[in-house]
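**Student:** no FASTA, just this:
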């Protein structure tokens, strides 16, 4: 069976690419349905892009690589597509855009666009063999127990990274890239919770609050969540992409509170009140109780000198912690690293030394922040490859 383009992976990037390619297009996935990661995203409502998406929100060994694709297919282009399909949406915090209804609406939209473009979709299909030919590529696949031989002029790697293996994620894109001589940068779990070997926060599981998490590279102000394994929440997931094993992190529990002034004023107005009681007005009570065992905060407000209050505020605004690790690919939202952008064209996503081979989405060494940025990279890179193939 001969196709112009075969796309491996029926996720966000693969489906986006499929309806821009033109010609006879086949999308293959080993899962039972297309868009499984889309389906579970955003609590089932799909945080499909971000109003503020720009190159600075992405990590890569080459921070300039993503600029071309993002500029030629922006968040507003995708919002227009969503609008044409009459999918209602809303903005949450920090520019995050979600469906009012279900993430399944985004999947259906992409499948409708594929159908309109004449692209075929095969699910429950496993790749068994792949080789280069003079005119393109030859593939052998197992489709519902039958071996099928395929050929194509263009092959697109859109199988994603290693994150969430229970959803079927594998390193297939990296294996194929290596087969054809493309480099792979170091990969690691990203947008993932921190763990602590001593379960030090087990008693705080479920406690959350706004916080600022920092390391020597960057800082994020978003919610922090204590878990029985360690730390999670948006601020943690964001920082995890910039963290390496053995490094300290700084946790500011009072990022927007002038706590020294508050405590000094309360010392005048109600000095007999216990310091921990006053702190519990500004921080979760369970957290104050926990911290009281490691930070001096005994006695009443009247007992506290300015120097003591300053030390307390310093401790709460720069709590130094050293995670033992992360929860890994099991819960990571994305994979950091991937197919080396040095080996790809930033305009077309085509391999520089392998004509007809393209790589898009999470498989590539471009990783977005939490909040719809990785979906936008999928849309933009899928569009870049699809339109390049259509123009060949």
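**Tutor:** Ah, there it is. The model shown is predicted, which means the values in this text are computed figures rather than measured ones.

**Student:** okay, CA-based contacts and neighbour counts for the rest of this
**Tutor:** Will do.

**Student:** which elements pack onto the longest strand seen in the chain?
**Tutor:** Assignment by DSSP state E gives strand 146-157 as the longest strand of the chain. The elements that strand 146-157 packs onto, with contact taken as 3 or more Cα pairs under 8 Å, 6 or more residues apart in numbering; DSSP states H and E, are strand 2-8, strand 137-143, strand 357-359.

**Student:** can you redo those strands as a markdown table with distance to residue 49?
**Tutor:** Formatted as a markdown table, these follow (distance: least, Cα to Cα, whole Å):
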| stretch | distance to residue 49 |
| --- | --- |
| strand 2-8 | 23 |
| strand 137-143 | 33 |
| strand 357-359 | 21 |
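
**Student:** of these, flag the one that's most buried.
**Tutor:** Greatest average neighbour count among the helices and strands packed on strand 146-157 goes to strand 357-359 (a mean of 27), per mean count of other Cα atoms under 10 Å.

**Student:** returning to that earlier point: could you check the angle the longest strand of the chain makes with strand 2-8?
**Tutor:** Angle between the axes of strand 146-157 and strand 2-8 is 70 degrees (criterion: axes from the mean of the first three to the mean of the last three Cα atoms, to 10 degrees).

**Student:** pull out the buried positions in strand 146-157.
**Tutor:** By 16 or more other Cα atoms under 10 Å, the buried positions in strand 146-157 come out as 150-157.

**Student:** same check, this time on stretch 325-342
**Tutor:** If you call a residue buried by 16+ other Cα under 10 Å, then stretch 325-342 has these buried ones: 325-342.

**Student:** so what touches that stretch?
**Tutor:** Residues outside stretch 325-342 that contact it (Cα atoms under 8 Å, 6 or more residues apart in numbering): 59-62, 65, 161-166, 174, 177, 182-196, 240-241, 245, 359, 362-367.

**Student:** looking at these, which are in strands?
**Tutor:** Per DSSP E, the contacts of stretch 325-342 map to strands at 59, 188-190, 194-195, 359, 367.

**Student:** now those residues as CSV including distance to residue 229?
**Tutor:** Below are the ones in strands among the contacts of stretch 325-342 laid out as CSV (distance: Cα to Cα, whole Å):
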residue, distance to residue 229
59, 27
188, 19
189, 16
190, 17
194, 8
195, 5
359, 35
367, 25
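
**Student:** structure two is appended below for comparative analysis:
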């Protein structure tokens, strides 16, 4: 180990969205900032997000777009650094972007534009970034050794251990989602070490899997997308779902996964905005000689209709609509509007876009992100129990929480 420790005002663990924003903000205040990243390059999650286009924020951001044990916690940071502040930075760099459905903002060219912007801001402010740097340990400094420094860190840098001291230590390490991009639980370990509580964690914004007959149903339709209303636990989203070889994905499935717990049922309305029972009974009189699958194929993909026919009316597959009783059609219509499915689980952290839950906000200042009972220790971004919807909200939380901490570290 190096005998002489290097000292910084601020050391940030993690060079993702929140860590880079914190580094920029602190360094612009004249603080000596070091960012430690264990991966071989920074911002991996930024680069892969939004299909490589980075859904960097949303035109409409409210506390209701976030899930937390304390739904009010996120408000202070979101108000301190808004979506308009980040959009302003993007526009200063002349990065072309577009607005998509539900007010989501994406880069027109590449997510690299966002990462390069953040790195240029870091360089301009003098923030130092080191990759291949893995935290081995962190402990409070001995006052007689470190003077004004509060923490001493041991860091493994390409098989060489070095010691660092800092006054403020910021945990921006992300969470458990997508371990191949660097997701880990190190931030939780640090929280526990210093006495902060954790809320229960789950994979969030994640596809569903099925193990029963529904798995085969999904396999046959893999690649098919359709707009549905998906509901669970009194929460609904109307968006596309995508059938996969394992189950269902797509925006509606990812959104509803944030509100789903193992064992819960999800309800699929295949014809949102249409009372399917009334529509089918009316169709019986106006299209009496037509087959039910033919009528449904005007609104749904033929492949989906064929699989639904096998599930719900295969014995009457070749019966004209006029020969169905109203009761039969009402029953099929109710299933179309209220299809009850029970996933066996989700695809887990391997493909989850976020981790739901995290460091309990009860132990953190909503204004500064500092641990209430541990001076100089901060938690920002995904490691905190604040989880956003799909649509740029998790990035906005990263920008806002990173900025809030950067103002005071």
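**Tutor:** Perfect, I can see it now. Everything quoted here is computed from the prediction, not taken from an experiment.

**Student:** circling back: just among the ones in strands among the contacts of stretch 325-342 of structure 1, which is most surrounded?
**Tutor:** Among those, residue 359 has the most neighbours (other Cα atoms under 10 Å), with 32 neighbours.

**Student:** relative to structure 2, which residues correspond to the longest strand of structure 1?
**Tutor:** Counting by TM-score structural alignment, strand 146-157 of structure 1 pairs with residues 160-171 of structure 2.

**Student:** give me the mean deviation of the matching stretch from structure 1.
**Tutor:** Aligned to structure 1 and superposed, stretch 160-171 of structure 2 gives a mean residue distance of 0.8 Å (mean Cα distance after the TM-score superposition for structure 1).

**Student:** which residues touch that stretch?
**Tutor:** Taking Cα under 8 Å, 6+ apart as the rule, stretch 160-171 of structure 2 contacts 1-14, 19, 141, 146, 148-156, 187, 376-380, 383, 409.

**Student:** and if we set it to 7 Å?
**Tutor:** 1-2, 5-13, 148-156, 187, 376-380, 409 (Cα atoms under 7 Å, 6 or more residues apart in numbering).

**Student:** do stretch 20-29 of structure 2 as well
**Tutor:** Identification of contacts with stretch 20-29 of structure 2 by Cα under 7 Å, 6+ apart yields 33, 118, 121-122, 125-127, 399, 402-403, 405-407, 409.

**Student:** what are the buried residues along it?
**Tutor:** For stretch 20-29 of structure 2, using 16+ other Cα under 10 Å, the buried residues are 20-28.

**Student:** same check on stretch 215-233 of structure 2?
**Tutor:** By 16+ other Cα under 10 Å, the buried positions in stretch 215-233 of structure 2 come out as 215, 217-218, 220-222, 224-225, 227-232.

**Student:** ok, residue 243 of structure 2 - contacts?
**Tutor:** By Cα under 7 Å, 6+ apart, residue 243 of structure 2 lies in contact with 218, 221-225, 249.

**Student:** go on, residue 23 of structure 1?
**Tutor:** Applying Cα under 7 Å, 6+ apart, the residues contacting residue 23 of structure 1 are residue 4.

**Student:** and if you look at the one 3 residues further on?
**Tutor:** Residue 26 of structure 1 makes contact with 3, 5-7, 119-121 under the criterion Cα under 7 Å, 6+ apart.

**Student:** how about the aligned residue in structure 2 for it, secondary structure?
**Tutor:** Counting by TM-score structural alignment, residue 26 of structure 1 lines up with residue 34 in structure 2. At residue 34 of structure 2 the chain is in strand, as set by DSSP: H, G, I helix; E, B strand; the rest coil.

**Student:** number of residues surrounding residue 188 of structure 2?
**Tutor:** When neighbours are defined as other Cα under 10 Å, residue 188 of structure 2 has 22 of them.

**Student:** how much space between residue 368 of structure 1 and residue 274 of structure 1?
**Tutor:** 45 Å (Cα to Cα, to the nearest Å).

**Student:** over to residue 54 of structure 1?
**Tutor:** 48 Å.

**Student:** aligned partner of residue 302 of structure 1 in structure 2?
**Tutor:** By TM-score structural alignment, residue 302 of structure 1 lines up with residue 322 in structure 2.

**Student:** its match: neighbour count?
**Tutor:** By other Cα under 10 Å, 18 other residues sit near residue 322 of structure 2.

**Student:** I figured it was touching residue 292, is that so?
**Tutor:** No. The criterion here is Cα atoms under 7 Å, and residue 322 of structure 2 misses it with residue 292 at 9.5 Å.

**Student:** re earlier: make TSV from the contacts of residue 243 of structure 2 and add secondary structure and distance to residue 313 of structure 2 to it.
**Tutor:** TSV is the format used below for the contacts of residue 243 of structure 2 (DSSP: H, G, I helix; E, B strand; the rest coil; distance: Cα to Cα, whole Å):
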residue	secondary structure	distance to residue 313 of structure 2
218	helix	18
221	coil	18
222	coil	22
223	coil	24
224	coil	22
225	strand	23
249	strand	26
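
**Student:** from those residues, which is closest to residue 272 of structure 2?
**Tutor:** Using Cα to Cα, residue 225 comes nearest to residue 272 of structure 2 of these, at 14.5 Å.

**Student:** and the aligned partner of that closest one in structure 1, how far is that from residue 66 of structure 1?
**Tutor:** Alignment note: residue 225 of structure 2 maps to residue 208 in structure 1; criterion TM-score structural alignment. Using Cα to Cα, we find residue 208 of structure 1 at a distance of 34 Å from residue 66 of structure 1.
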